[in-house]
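Participant: could you work out the structure for the sequence below:
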Amino acid sequence: MSGIYQHHWQGDPDRPALALHCMLASAGYWGPIAKRLDGRVGLKAFDMPGHGRSGDWTPDPDGPDFHTTVTRIAASFIDRPLDLIGHSMGATVALRIAVAAPDAIRSLTLIEPVLFAAAPDRQQASRDTQVASLYEQGRETEATRAFIDAWGAQPFDDLPPQAQHQMQRRIGLVANNVPPLSHDSANILRDGGLEAIDAPVMLISGENSPPVIHAIADALAGRLPDVGRATVPGAGHMLPLTHADEVAGLIGVNLDRA
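Facilitator: Model prediction:
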């Protein structure tokens, strides 16, 4: 895992956990969640390639796409059953791992998984097209603004200039993720896949998130054998940052279920 920056919050050594962050962020935002879990798990996380302190990621026509790359990195952290937590794109990676290796999962907490293929949505398809088109035209600022204004904790223009610059540098990764998220090129939704996950699953959504998020949760919940659902009042897509108390409490509930 050369060039991948790792985070580790000490906790119960017999209860390993792995948390996967969203696009255009870094794993550091799990720190407040780990603090609130108060050592119940030994929580690890990593900055995805091109994010935080990790090295850059450059697409290779003959190599794996970004989603597959992150999935392989995440899988390398698993040497025994663990509690797997993911947010947004990270939640789709967590779900991909759980479908491929259900025996490796002790519990699965999915915070706003953006697996758009589970609930095709015209508005989301328009967002995909807009971001990809702006990026292909070399209009990185406009592409980043369109993405962050839909999914960020605050409008793009309200962010510090350094944060804006960092996100603009990474916006190409968002465009690269359209096939796995919107077209399920990773085949996460294959017949029998979700149904094979026998670990307890918790689906967490923000009350004010885009409607497609709630439709995705509906679709996934209908196929998962052991699933709980929760909606955090007043929260949007970035609820691990904005509503850490509630998110940590709900993660704890799912840890208890396992």
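Participant: contacts, neighbours, all on C-alpha from now
Facilitator: Will do.
Participant: find the nearest non-adjacent residue to Asp128, please.
Facilitator: Taking CA to CA, 6 or more residues apart in numbering, and ignoring the residues beside it in sequence, Asp128 has Val178 as its nearest neighbour in space, at 7.0 Å.
Participant: and that neighbour, how far from Asp65?
Facilitator: Noted for Val178: a distance of 11 Å to Asp65, by CA to CA, to the nearest Å.
Participant: now do Phe156
Facilitator: When distances are taken as CA to CA, Phe156 and Asp65 turn out to be 27 Å apart.
Participant: out of those two, which sits in the more crowded spot?
Facilitator: Using other CA atoms under 10 Å as the criterion, Phe156 and Asp65 rank with Phe156 on top: 22 against 19.
Participant: check the gap between that one and Thr92 for me.
Facilitator: To Thr92, Phe156 is 24 Å away according to CA to CA.
Participant: got the contact list for the most centrally placed residue in the chain?
Facilitator: Ranked by distance to the mean C-alpha position of the chain (CA atoms, centre = their mean), the top residue is Gly90 at 2.2 Å. For Gly90, the contacting residues are Ala19, Leu20, His21, Cys22, Met23, Pro113, by CA atoms under 8 Å, 6 or more residues apart in numbering.
Participant: the closest residue to the third one other than its chain neighbours and His67, how far apart?
Facilitator: Spelled out, it's His21. Closest residue in space to His21, ignoring its immediate chain neighbours: Gly90 at 5.0 Å, by CA to CA, 6+ apart. From Gly90 across to His67, the span is 9 Å (CA to CA).
Participant: now Gly206
Facilitator: Counting by CA to CA, the gap from Gly206 to His67 is 24 Å.
Participant: cool, and Leu239?
Facilitator: Separation of Leu239 from His67 (CA to CA) stands at 22 Å.
Participant: tell me which element Arg106 falls in.
Facilitator: Secondary structure here is read from DSSP states H and E; on that basis Arg106 sits in strand 105-111.
Participant: typo on my end, it should be Ile204
Facilitator: Counting by DSSP H and E, the element that carries Ile204 is strand 201-206.
Participant: after that strand, which helix or strand is next?
Facilitator: Following the chain from strand 201-206 toward its C-terminal end, the next helix or strand by DSSP H and E is helix 211-221.
Participant: what sits up against that next one?
Facilitator: Contact with helix 211-221 is made by 112-116, 118-119, 121, 124, 194, 203, 205, 227-229, as judged by CA under 8 Å, 6+ apart.
Participant: quick one more, to check against the first:
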Amino acid sequence: MTLTIPELTRWRIDGAEVAYTDSGGDGAPLLLIHAAGSADWFTPLAALPVLKGYRVIRMVRAGYTGAPAPDGLSIADHAGHGAALLRHLGAAPAHVLAHSSGTTIAMQLTFDHPDLVRTLMLSEPPLVDSLVAPEDLEAIHAMLGPAIGAAMAATARGDLPAAFEVFMAAVCGPSFREVMTSALGADLVAAAEDSSRYLFTGEIPAINGWSLGRPAAARLRQRVLLIQGSASPPPFHRLVAHLAGLIPGATVATIDGGNHLYPFTAPEQLAGLITVFCGPA
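Facilitator: Below you'll find the predicted structure:
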């Protein structure tokens, strides 16, 4: 499959480079914040005609543009980049959709800049200590700890392909490469692998330094939709249920047959949830 991808616009903020595509128009803004491992998690979604009434802004985060990211970027820093981008584009308040690690940025954006966020859609937040259901914490450490350790070791010795392989297989399953290649094409998958250093040197430390407590979650006043795949491992489902109990009024939707890769395998289903939850563009 070959996607027609709009050219990225590059923009600098606070010493960091971010990039974006912007469909333009006067529809309701929809900001897409991608997950770890690739800038193109939402590229298939952004191309769907069903979203053409929205002003779709696909953000490429610092560390994923090809330019070096400043050392020590925090989740709050990334959230600040998103806020600055929305203001720069005159695109607030926006519906905000984020997947996996991107959901930590989306939540922080909403905490820090509530006036910029109209609704918040959190798609399978990551299996990290501050978000997982307490009963899963030990099992998650046992499941993901060795893989992340191996990825970090591979990065330290300069073997990014090995680091990318072990991390993505642990988080997304052993068929991740075939799924991504089918959705994006081999060139974009190779580019994600080649540029994955920031994931291991910057993004994982930033996420490990971020936390969500019950008081912070209770401050969310926007409508919140939590999204999960029906075929995702049970810890994802328990994480979503746990967050639904922390966030006032949050609702849950399920992508039938989807796992953590559903932005690639089921973008049409995801778009359908967006249009129902966000309403007319």
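Participant: give me the TM-score for this pair.
Facilitator: TM-score for the superposed pair, counting by TM-score structural alignment, normalised by the length of structure 1: 0.83. Supporting figures: 249 aligned residues with a CA RMSD of 2.8 Å.
Participant: which elements pack onto the strand holding Arg106 of structure 1?
Facilitator: Applying 3 or more CA pairs under 8 Å, 6 or more residues apart in numbering; DSSP states H and E, one finds that strand 105-111 of structure 1 contacts strand 82-87, helix 89-100, strand 201-206, helix 244-257.
Participant: so which of these comes closest to Thr144 of structure 1?
Facilitator: Evaluated over these, closeness to Thr144 of structure 1 peaks at helix 89-100, with 16.1 Å, by CA to CA.
Participant: quick one: buried residues of the closest one?
Facilitator: Buried residues in helix 89-100 of structure 1, counted by 16 or more other CA atoms under 10 Å: Met89, Gly90, Ala91, Thr92, Val93, Ala94, Leu95, Arg96, Ile97, Ala98, Val99.
Participant: circling back to that earlier point, any idea how many residues pack against the residue nearest to Asp128 of structure 1?
Facilitator: The number of residues packed near Val178 of structure 1 is 20, by other CA under 10 Å.
Participant: any idea how far the corresponding residue of structure 2 for it is from Pro29 of structure 2?
Facilitator: Taking TM-score structural alignment, the alignment pairs Val178 of structure 1 with Ile204 from structure 2. Going from Ile204 of structure 2 to Pro29 of structure 2 by CA to CA gives 29 Å.
Participant: and Asp194 of structure 2, by the same measure?
Facilitator: The span separating Asp194 of structure 2 from Pro29 of structure 2 equals 31 Å under the rule CA to CA.
Participant: those two - which one has more neighbours?
Facilitator: Pro29 (27 against 14).
Participant: the more buried one -> structure 1?
Facilitator: With the correspondence set by TM-score structural alignment, Pro29 of structure 2 lines up against Pro16 in structure 1.
Participant: with Gly145 of structure 2 instead?
Facilitator: In structure 1, the residue matched to Gly145 of structure 2 (TM-score structural alignment) is Ala125.
Participant: excluding sequence neighbours, find me the nearest residue to that match.
Facilitator: Of all residues beyond its chain neighbours, the one nearest Ala125 of structure 1 is Ser182 (7.9 Å), with distances taken as CA to CA, 6+ apart.
Participant: I'd assumed Leu115 was in contact with that neighbour.
Facilitator: Yes: applying CA atoms under 8 Å, one finds Ser182 of structure 1 in contact with Leu115, separated by 6.5 Å.
Participant: out of those two, which sits in the busier spot?
Facilitator: Comparing Ser182 of structure 1 with Leu115 by neighbour count (other CA under 10 Å), the higher total belongs to Leu115, at 27 against 19.
Participant: now that one. Nearest residue, chain neighbours left out?
Facilitator: Closest residue in space to Leu115 of structure 1, ignoring its immediate chain neighbours: Leu181 at 4.8 Å, by CA to CA, 6+ apart.
Participant: just list the residues touching the one you found, thanks.
Facilitator: When the contact criterion is CA under 8 Å, 6+ apart, the partners of Leu181 of structure 1 are Thr92, Val114, Leu115, Phe116, Ala117.
Participant: equivalent analysis for Asn176 of structure 1, please.
Facilitator: Contacts for Asn176 of structure 1 (CA under 8 Å, 6+ apart) come out as Asp65, Phe66.
Participant: roughly how far apart are it and Ala125 of structure 1?
Facilitator: Asn176 of structure 1 sits at a distance of 14 Å from Ala125 of structure 1 (criterion: CA to CA).
Participant: next one: Met89 of structure 1
Facilitator: Distance, Met89 of structure 1 to Ala125 of structure 1, by CA to CA: 16 Å.
Participant: equivalent analysis for Asp60 of structure 1, please.
Facilitator: In terms of CA to CA, Asp60 of structure 1 sits 25 Å off from Ala125 of structure 1.
Participant: more neighbours, these two?
Facilitator: Neighbours around Asp60 of structure 1 and Ala125, counted as other CA under 10 Å, are more numerous at Ala125. The numbers are 13 against 9.
Participant: so which strand or helix has the more buried one?
Facilitator: Secondary-structure element containing Ala125 of structure 1, defined by DSSP H and E: helix 122-136.
Participant: the next helix or strand after that helix vs structure 2, mean deviation?
Facilitator: Downstream of helix 122-136 of structure 1, the next assigned helix or strand under DSSP H and E is helix 140-151. Mean deviation of helix 140-151 of structure 1 from its aligned counterpart in structure 2 after superposition (mean CA distance after the TM-score superposition for structure 1): 1.9 Å.
Participant: ok, residues contacting helix 140-151 of structure 1?
Facilitator: The list of residues contacting helix 140-151 of structure 1 from outside it, by CA under 8 Å, 6+ apart, reads 127, 130-132, 134-135, 154-157, 167-169, 171, 210, 237-238.
Participant: redo that, cut-off 7 Å
Facilitator: Around helix 140-151 of structure 1, the neighbours that count as contacts under CA atoms under 7 Å, 6 or more residues apart in numbering are Val131, Leu134, Tyr135, Pro155, Phe156, Met167, Gln168, Ile171, His237.
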